[in-house]
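Peer 1: Below: sequence and its predicted model.
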Amino acid sequence: MVSPDEASRRARTRFSRTAPTWAATVFLHCALREQTDNSQAPGEVCEGLPFTVPLHPPTERQAIEDSAAAHAWVEVWRACRFADLVEWGIRRWPSVGTQTVPERLIMRTPQEVARVAGASSEWEAMRSRSCDIALRWRSSWHVRHPDADAASLADAVRSTAQQAAKVSPQDWSILLAVIDWLSAHPHETPYARQLPIRGIDTKWIERHRALLKPLCRAINGAEPVFAQPPRCVRTHVLDRGIAPEGIVDLALPICELDRIVRRARLAIVCENLVSTLTLPDIPGAIAVHGGGYAVGDLRCVPSLADLPLLYWGDLDTNGFAILNDMRSVFPHTVSVLMDRETLERHLDLCVEEPQPNAGRLSRLTEEETAALEALRRGDPAHGIASLRLEQERIEWDWACGRILQAASSAESGS
């Protein structure tokens, strides 16, 4: 015998699995109702409906063996909050007479499934928001983007329905306004803060990006793009004579870094910020704090191609991968303190690299490749699979001497 609670759990499972598809059906019905038969309610064409839960009423033997339990079960169903959805049947049993028992629970519409599942408010939010999108689609979005396909937007509604139902009414209004604006200005890339919408800010966009992306993609054919603050690069001028107004410590948008680099005769890209700020004075030199795997951003600094360029990264597989990427932009890059000598001198200071890079690195020199292979061999005696020597672990006086030597060699071309 199936209890109302068990039937409710089954309805909840069906609702969670299928409600997004029902929401998409509601959207299509509202969006295309001028071309469809309005006499056909959405519930009649929704997938998986009617949904029937057999209740397995007691048999005659069960009724005889425990008549109190059988009677209580029937009364529970008669009093439950969705008793109106129960289909009853007649049992004519010689031993206990004619009995009326609940045979099955039949849910014919999404609303009825939601009611049994205890999800009426959730379904109402899904339904109303699907209709909101459909009305916007009909009134403006489709007019601005006639090539957009209602079926594609229905897919977006399906993928976002559950998340949309959880959004507050205020945030839902903001979201529709954002899509309205993006739909009307498909070629603009503003900062989120610039949108003329009350309550909008950058954090709001980040919180609701998962909702915006599929809906905008279905309407505009592209995901929403907002301007981002340029990445600022920490720069340390190692020769005060070429520093602007004598200022040696700068943080510049990467697009403006070239103006400083043009003053230099030598550039050093260094992955560790403290190392960048404490490098020794070098005539005509400038140090740039690297951005890890964002090293490709340095394409915006074309002057780096015109002067000797040193790279000092962590002595690990990812450091060499970044060096490899660096050379895809600036093939003349020379590494410093990324060799076997440095590794072997500080082997006792190595730790395990948490996420080694196993890729093929084709732009390394023979000496760099030898160091990389030593790192990848690890230290089996101490249970280390892949070695890592961080910049700050290297003896500072020794490191400065190597850097000065590398800078001199780079400038002289030797």
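Peer 2: Happy to help now that I have it.

Peer 1: from here on, contacts and neighbour counts on C-alpha atoms
Peer 2: OK.

Peer 1: Using the three-state scheme, assign residue 56.
Peer 2: coil (DSSP: H, G, I helix; E, B strand; the rest coil).

Peer 1: The structure to be compared is supplied as follows:
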Amino acid sequence: MITPDEITAKALRLYPKVIQAWLDDRELFPHVLRSSKTLGDDIVESISAVQELRNRSKERLGYGYSVEWVRRKPRSSGSNEFPNRILFETRDDLLRLVAKQDEFCALQSSVAKIRRHVPELEAWLRSHTMQLAGVAGAVDNLISVVQWFRKNPRPNRFAREIPLAVHGKFIEQRQRILQQWFDVEGVLSPDAIRADESNFFRRYWLRDWEPLITLRCLDEATQARFGLPCSEASIPIDHFNSVPLDGVRIFVVENLTNLRTFPQASNSIVIFGMGNAAVHLRTLDCLQSNEVVYWGDLDVFGLRILSQFRQLVGEARSLFMDSHTMREFPDLVHSPKKDYKIQKLPALLLPDEEEAFHACNEPKLQLEQEWIPHHAVLAALASLGDVP
């Protein structure tokens, strides 16, 4: 037979449906609970369990579950009342039992405010009821943020600079729900959203910490273009993009020592790719209009990044990332420190790069870029010739 604690657990599981029924203006009560009415073999224990069920019911407490009783006479005892049906007669009965009255009241207030001020969120309300219940106390501030962004699209300022009566980190801490709201059709105008941007701040035209691009200018003329006091520097992406870089050869490497020891070359720069060049460098305008040479580790992961990089910039060359390199430096090829599963062949590799991928994949081999001798790097750059 069901116990009072089991009834409470069922009520908690029913709570989201109570919210949904209220949102849909649909009546859910009285609500009958499915439960076993089978009594145990020990009649004394059964009668005790029945008494506990009665003592914690609405009949005794004034709220909670109700029990419809039926009189039975078991063979081994006299006539007694046993539960025939257990139900919640009203929504308030259930809410009081599971101590959700205050939460539900706050949720009702929040929904009313959202429907009044941001009616476009009606469908969101119906699919995110429990999430809303968790932020009911912040709804006034959330609505004020939405209204401000509606009046001030593309603000181009830091979130903490927005003139609202919310604490400094409010938008940062609530960005998940704000993004859900902002992305609902009609809440913001389409031109107020960068649809291809996943970063919350940049997506809604807020200023954010700008990633720094670490580069080294390989000749004095290119250094002068950037206005740098030294050949190597880390600069914000916006400043990088403000420098006109037509007719420049751009090398991308994944090792800082290689960047700092890269040979001098006219009209050239070398950039640190930070381990995932296709992600971190995709906002650099110059990659679309100049010759680009990518140099990463010669292993399955480096070749996968090369493929991703080509998706970004088009026909990028590779350096020391082919089967010829493995044959030229067989003593430098070794097994990686960490094991990994066999990888799928990336899409945008050239035939000799594909050959290197297969050679590294099955036996699990690699040739790290910093192992390439400096004289070989000099020879490779000489073979590239002048910048076209």
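Peer 2: Done, it's in. Since we're looking at a predicted model, the values are computed, not measured.

Peer 1: Which residue is the nearest non-sequential neighbour of residue 364 of structure 2?
Peer 2: Closest residue in space to residue 364 of structure 2, ignoring its immediate chain neighbours: residue 335 at 6.0 Å, by C-alpha to C-alpha, 6 or more residues apart in numbering.

Peer 1: now the alignment partner in structure 1 of residue 30 of structure 2: how far from residue 406 of structure 1?
Peer 2: Using TM-score structural alignment, the partner of residue 30 of structure 2 in structure 1 is residue 50. As for residue 50 of structure 1, its distance to residue 406 of structure 1 is 78 Å (criterion: C-alpha to C-alpha, to the nearest Å).

Peer 1: what's the answer for residue 328 of structure 1, then?
Peer 2: Relative to residue 406 of structure 1, and taking C-alpha to C-alpha, residue 328 of structure 1 is found at 21 Å.

Peer 1: Go through structure 2 and flag its longest strand.
Peer 2: strand 80-88 (DSSP state E).

Peer 1: If you count neighbours, what's buried in that strand?
Peer 2: 82-83, 85-88 (16 or more other C-alpha atoms under 10 Å).

Peer 1: and if you look at stretch 252-266 of structure 1?
Peer 2: 252, 254-255, 257-258, 260-266.

Peer 1: Stretch 323-334 of structure 2 now?
Peer 2: Going by neighbour count (16+ other C-alpha under 10 Å), the buried part of stretch 323-334 of structure 2 is 323, 325-326, 333.

Peer 1: For residue 91 of structure 2, which residues are in contact?
Peer 2: 18, 28-29 (C-alpha atoms under 8 Å, 6 or more residues apart in numbering).

Peer 1: In the stretch 301-414 of structure 1, mark out all the helices, start to finish.
Peer 2: For the stretch 301-414 of structure 1, the helices defined by DSSP state H, counting those that start in this stretch cover 317-329, 340-345, 366-377, 396-412.

Peer 1: ugh, typo on my part, it should be the stretch 101-250 of structure 2
Peer 2: Taking DSSP H, counting those that start in this stretch to define them, one finds helices in the stretch 101-250 of structure 2 at 101-117, 122-127, 129-134, 139-151, 170-173, 175-182, 200-203, 220-226, 237-242.

Peer 1: And the contacts of the first one?
Peer 2: Spelled out, it's helix 101-117 of structure 2. Helix 101-117 of structure 2 is contacted from outside by 19, 92, 95, 121-122, 125, 132-133, 136-137, 139-140, 143, using C-alpha under 8 Å, 6+ apart.

Peer 1: Buried subset of these, written for ChimeraX?
Peer 2: Entered in ChimeraX, the line below selects the buried ones among those, by 16+ other C-alpha under 10 Å:
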select :19,92,95,121,125,132,133,136,139,143
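
Peer 1: Between the contacts of helix 101-117 of structure 2, which sits nearest residue 318 of structure 2?
Peer 2: Nearest to residue 318 of structure 2 among the contacts of helix 101-117 of structure 2, counting by C-alpha to C-alpha, is residue 121 at 48.9 Å.

Peer 1: Just put the contacts of helix 101-117 of structure 2 in TSV and tack on distance to residue 45 of structure 2.
Peer 2: Putting the contacts of helix 101-117 of structure 2 into TSV (distance: C-alpha to C-alpha, whole Å) gives the following:
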residue	distance to residue 45 of structure 2
19	37
92	31
95	30
121	53
122	51
125	46
132	43
133	40
136	44
137	46
139	50
140	53
143	55
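
Peer 1: Just flag the most distant two among the contacts of helix 101-117 of structure 2.
Peer 2: Pairwise distances across these peak at 28.5 Å for 92 and 143 (criterion: C-alpha to C-alpha).

Peer 1: what's the longest helix in structure 2?
Peer 2: helix 4-23 (DSSP state H).

Peer 1: Kindly state which residue of structure 2 is aligned to residue 254 of structure 1.
Peer 2: That one, residue 254 of structure 1, aligns with residue 237 by TM-score structural alignment.

Peer 1: I'd assumed residue 214 was in contact with its match.
Peer 2: No. Counting by C-alpha atoms under 8 Å, residue 214 is not a contact partner of residue 237 of structure 2; they are 9.8 Å apart.

Peer 1: quick one on the thing from earlier: how many neighbours does the match of residue 30 of structure 2 have?
Peer 2: Using other C-alpha atoms under 10 Å, residue 50 of structure 1 has 17 other residues around it.

Peer 1: Also residue 245 of structure 1?
Peer 2: For residue 245 of structure 1, the count of nearby residues is 8 (other C-alpha under 10 Å).

Peer 1: list the contacts for the equivalent of residue 378 of structure 2 over in structure 1?
Peer 2: Under the alignment (TM-score structural alignment), residue 378 of structure 2 pairs with residue 404 in structure 1. Residues near residue 404 of structure 1 by C-alpha under 8 Å, 6+ apart: 280, 282.

Peer 1: any idea how far residue 404 of structure 1 lies from residue 331 of structure 1?
Peer 2: Separation of residue 404 of structure 1 from residue 331 of structure 1 (C-alpha to C-alpha): 21 Å.

Peer 1: and what of residue 254 of structure 1?
Peer 2: Computed as C-alpha to C-alpha, the residue 254 of structure 1 to residue 331 of structure 1 distance reads 20 Å.

Peer 1: Then residue 235 of structure 1?
Peer 2: Per C-alpha to C-alpha, residue 235 of structure 1 is found 22 Å from residue 331 of structure 1.

Peer 1: Could you check which of the two has the larger neighbour count?
Peer 2: Taking other C-alpha under 10 Å, residue 235 of structure 1 and residue 331 do not tie; residue 235 has more neighbours (25 against 14).
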